[in-house]
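# My questions concern the predicted model and sequence given below.
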Amino acid sequence: MVRVHLQGGRYAFQKRQKKYLTKKEKQWLLQLHVFGESGDPEAIHQLRLNIKKVKAFVQMMKACSDKRIVKDFGPFKKMFRQAGKIRDAGNSLKLLKQFEVSFAEYSERQERLQKEAEVVFNERSEEYKKKGKKAGRRLQADLHAVRSRCIKDWYASRLIKISVLVTASGDLLHEARKRIKELLYVEKLLPPALAQEIRLDKDYLDRLQDAIGDWHDMAVIVETYAGREGADSQAMVDESGRREAKVRMLAGDFYLKAHLT
């Protein structure tokens, strides 16, 4: 375990940062290979998850260290977006199957989009690999010590923004989920003493982001599916309403609940 020293108000944990980035790179590279070999949708999910964790780290470093680091992350974006097309189509098909609804035109379109996205992704996998590894080297080269005060301020400002977003709906509510997950990802990287000072209620935040994710997946399907000729979608509309109600219940008094007492 890398020791962390407090020096002049800065947590000098570059070694911890480098270890984190190296681990994430190994993981996304492995999943890139696994998907190319097997087409396993779980590999796409894990690849995106590891890139999300790198992105969350970059957002914190942008606020507290060097804005150039955002450019370092740039080469990951195309890979992430293309993997997202595969993932989104797969999730849509999974939900339709779960609710045993049949809308052939929509299902066929999602299957076609998924296959097309997979072909493009695999064709570009070598490019993604080279650019991603180069981006990783640049990220590590631009690491700096970070002031603990800045990290705590970053968390405080993010929590305030999220407390507003969770009262909204649609894309804004989905954005709240992304920001909650960023906080959770970065918290795992922090020195234990600093994480204890921030006092996040991780269990609560994880329940809330999960509830928003469940609602968002259903809302996307309902928006696309509802009103189609021959589409018996009332069960899905009702379920979407129930999932949103669960989000609203959890999101009440967000700022207070997000902190351990």
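Thanks, I have it.

# From now on I want contacts and neighbour counts done on CA atoms only, so please keep to that.
Will do.

# how far away is Ala193 from Tyr11?
Distance of Ala193 to Tyr11, computed by CA to CA, to the nearest Å: 10 Å.

# what residue lies at the spatial centre of the protein?
Note on the chain: the residue nearest the mean C-alpha position is Lys52, at 4.7 Å, using CA atoms, centre = their mean.

# name the element that residue belongs to?
Element membership for Lys52, per DSSP states H and E: helix 41-64.

# wait, doesn't Ser107 sit right on Leu93?
Yes. Counting by CA atoms under 8 Å, Ser107 touches Leu93, with 6.5 Å between them.

# between Ala193 and Tyr11, which one's more packed in?
Tyr11 (20 against 9; other CA atoms under 10 Å).

# What residues does the more buried one make contact with?
Tyr11 is in contact with 4-5, 145-148, counting by CA atoms under 8 Å, 6 or more residues apart in numbering.

# roughly how far apart are it and Cys150?
Counting by CA to CA, the gap from Tyr11 to Cys150 is 10 Å.

# do the same with Lys178
Distance from Lys178 to Cys150, counting by CA to CA: 21 Å.

# what does Arg158 give?
Taken as CA to CA, the span from Arg158 to Cys150 is 12 Å.

# cool, and Gly84?
32 Å.

# same thing with Gln140?
Counting by CA to CA, the gap from Gln140 to Cys150 is 20 Å.

# And the contacts of the host helix or strand of Ile221?
Assignment of secondary structure by DSSP H and E places Ile221 within helix 202-225. Helix 202-225 is touched from outside by 91-92, 95, 106, 170, 173-174, 176-178, 180-181, 184, 231, 233, 236-237, 239-240, 243-244, 246-247, 250-251, 257-258, with contacts defined as CA under 8 Å, 6+ apart.

# what do you get for stretch 23-31?
With CA under 8 Å, 6+ apart, stretch 23-31 has contacts from 43-44, 46-48, 50-51, 53-54, 129, 133, 136.

# Please compare the first structure with the one that follows:
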Amino acid sequence: MGYKLRPHDPASEVRKVVRQGIDNAIEALGAPVAERAEGIHQARKRFKELRALLRLVREPLGREFKRENQRLRDLGRALAESRDAAAMLECWDLLAERFPKPFAEEGLRKTRRRLRDRARRSETETSGIDERIVDATAELQSLCNRIETWTLDENGFELFAAGVKRTYADGCAELAKARLDLSDEQLHQWRKRVKDHWYQTRLLAPSWPTLMRLRGDTLKRLADMLGDDHDLAMMLQLMQRTPDLFGEPDQLARLEVMIAERRSELQSSALKTGGELYVDAPDALVARWRRYWSDAQR
């Protein structure tokens, strides 16, 4: 996300960034059929970024936050299935990078070809996708028209302070839960809060570019670790539903061992990185970011 909130007239900055996100999402949804899967993927990224921005101004938005957040959430869900098969192929290739020798064998190469064909079919066989793209574009245009009615009355960093605190505190809470419960669902919940904090860090980067960029880069690595782990969890579910897609039983057993090993690596690294990022109390992080913003204004 190249959008930034600069330390002047923050309410206008928020509206400007929302419009940019909407325009980019609409452009992505208009991709040619051959590029549709990637276009939808990019549009759904814009939806998540916009939701993170909404969480940044959740308190001043009041009731509008819930309505707008739900609309963007529903848009992403309506377009999700067209991306699943492509994501599985990407997940397979990342696993192959970690275990190049076994993945060079003919049996696993055949499995990749089946996953590739499945991804290609999904690009053309997704039922009703044209209608859903039209509906999503119309909803985004409607959102653009509603922006001027939003209540964003707080001045300076106070427009964002409560949103920064809540998002960061939620990430701390989800990390604490993940340390006790490494279930797929719990790690997924933590990942969502990490991505919100990452998007918000990038949005506020102009307040102190070097430090905020470093934090954003580390948050991105953490989100990628958790995302790769989640994709592997989805692959295991797909293996259980359609084992023939992945080959003979002995090959499935070998895959399960490699997936378990890779997930253990990812989860250990994520918990370590998360402990380094979520070390401050929420009030302390907000106070530091407020100082950054004030210094940037001066």
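Noted; the coordinates are in hand. Predicted, not measured: the structure shown is a model, and the values here were computed from it.

# How close are the two chains, by TM-score?
Here the superposed chains carry a TM-score of 0.79, computed using TM-score structural alignment, normalised by the length of structure 1; 252 aligned residues with a CA RMSD of 3.5 Å.

# any idea how far the residue nearest to the centre of structure 1 is from Leu93 of structure 1?
In terms of CA to CA, Lys52 of structure 1 sits 23 Å off from Leu93 of structure 1.

# same deal with Asp171 of structure 1?
21 Å.

# So between these two, which is more surrounded?
For Asp171 of structure 1 versus Leu93, the count of surrounding residues by other CA under 10 Å is larger for Leu93: 18 against 11.

# now the host helix or strand of that one, how far from the chain's geometric center?
Per DSSP H and E: Leu93 of structure 1 is located in helix 76-98. The chain centre lies 13 Å from the centre of helix 76-98 of structure 1; the measure is CA atoms, centre = their mean, to the nearest Å.

# now do stretch 110-122 of structure 1
21 Å.

# repeat for stretch 9-28 of structure 2
That offset, for stretch 9-28 of structure 2, works out to 18 Å (CA atoms, centre = their mean).

# same check, this time on stretch 192-199 of structure 1
Distance, centroid of stretch 192-199 of structure 1 to centroid of chain: 22 Å (CA atoms, centre = their mean).

# which residues touch the residue of structure 2 sitting at the aligned position of Phe76 of structure 1?
Using TM-score structural alignment, the equivalent of Phe76 of structure 1 in structure 2 is Leu72. Leu72 of structure 2 sits next to 47-48, 50-51 when contact means CA under 8 Å, 6+ apart.

# ok, now with 10 Å
Going by CA atoms under 10 Å, 6 or more residues apart in numbering, Leu72 of structure 2 touches 44, 46-48, 50-51, 136, 139-140, 143.

# Let me know the closest of the residues you listed to Pro102 of structure 2.
The closest of these to Pro102 of structure 2 turns out to be Arg44 (CA to CA; 33.8 Å).

# And the closest one, what's its match in structure 1?
So Arg44 of structure 2 corresponds to Arg48, using TM-score structural alignment.

# Just give me the neighbour total for that match.
Counted with other CA under 10 Å, Arg48 of structure 1 comes out at 23.

# That one and Lys85 touch, don't they?
No. Assessed by CA atoms under 10 Å, Arg48 of structure 1 is found out of contact with Lys85, at 11.1 Å.

# on that earlier part again, now which of the contacts of Leu72 of structure 2 would you call buried?
Buried residues within those, defined by neighbour count using 16 or more other CA atoms under 10 Å: 44, 46-48, 50-51, 136, 139-140, 143.

# Need the residues you listed in JSON lines (columns: distance to Asp224 of structure 2).
Below are these laid out as JSON lines (distance: CA to CA, whole Å):
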{"residue": "Arg44", "distance to Asp224 of structure 2": "16"}
{"residue": "Arg46", "distance to Asp224 of structure 2": "17"}
{"residue": "Phe47", "distance to Asp224 of structure 2": "18"}
{"residue": "Lys48", "distance to Asp224 of structure 2": "15"}
{"residue": "Leu50", "distance to Asp224 of structure 2": "19"}
{"residue": "Arg51", "distance to Asp224 of structure 2": "19"}
{"residue": "Ala136", "distance to Asp224 of structure 2": "27"}
{"residue": "Glu139", "distance to Asp224 of structure 2": "29"}
{"residue": "Leu140", "distance to Asp224 of structure 2": "27"}
{"residue": "Leu143", "distance to Asp224 of structure 2": "29"}
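
# Can you tell me the residue that sits opposite Leu183 of structure 1 in structure 2?
So, by TM-score structural alignment, Leu183 of structure 1 is matched to His197.

# about what we covered before: and the match of Arg44 of structure 2, how far is that from Tyr225 of structure 1?
Distance from Arg48 of structure 1 to Tyr225 of structure 1, by CA to CA: 26 Å.

# same question, Asp66 of structure 1
Distance from Asp66 of structure 1 to Tyr225 of structure 1, by CA to CA: 44 Å.

# These two: who's more crowded?
Neighbour count, other CA under 10 Å: between Asp66 of structure 1 and Tyr225, Tyr225 has more, with 19 against 15.

# Map the more buried one onto structure 2.
Residue mapping for Tyr225 of structure 1 onto structure 2 gives Met239, with TM-score structural alignment as the criterion.

# Near Leu79 of structure 2, how many other residues are there?
Using other CA under 10 Å, Leu79 of structure 2 has 20 other residues around it.
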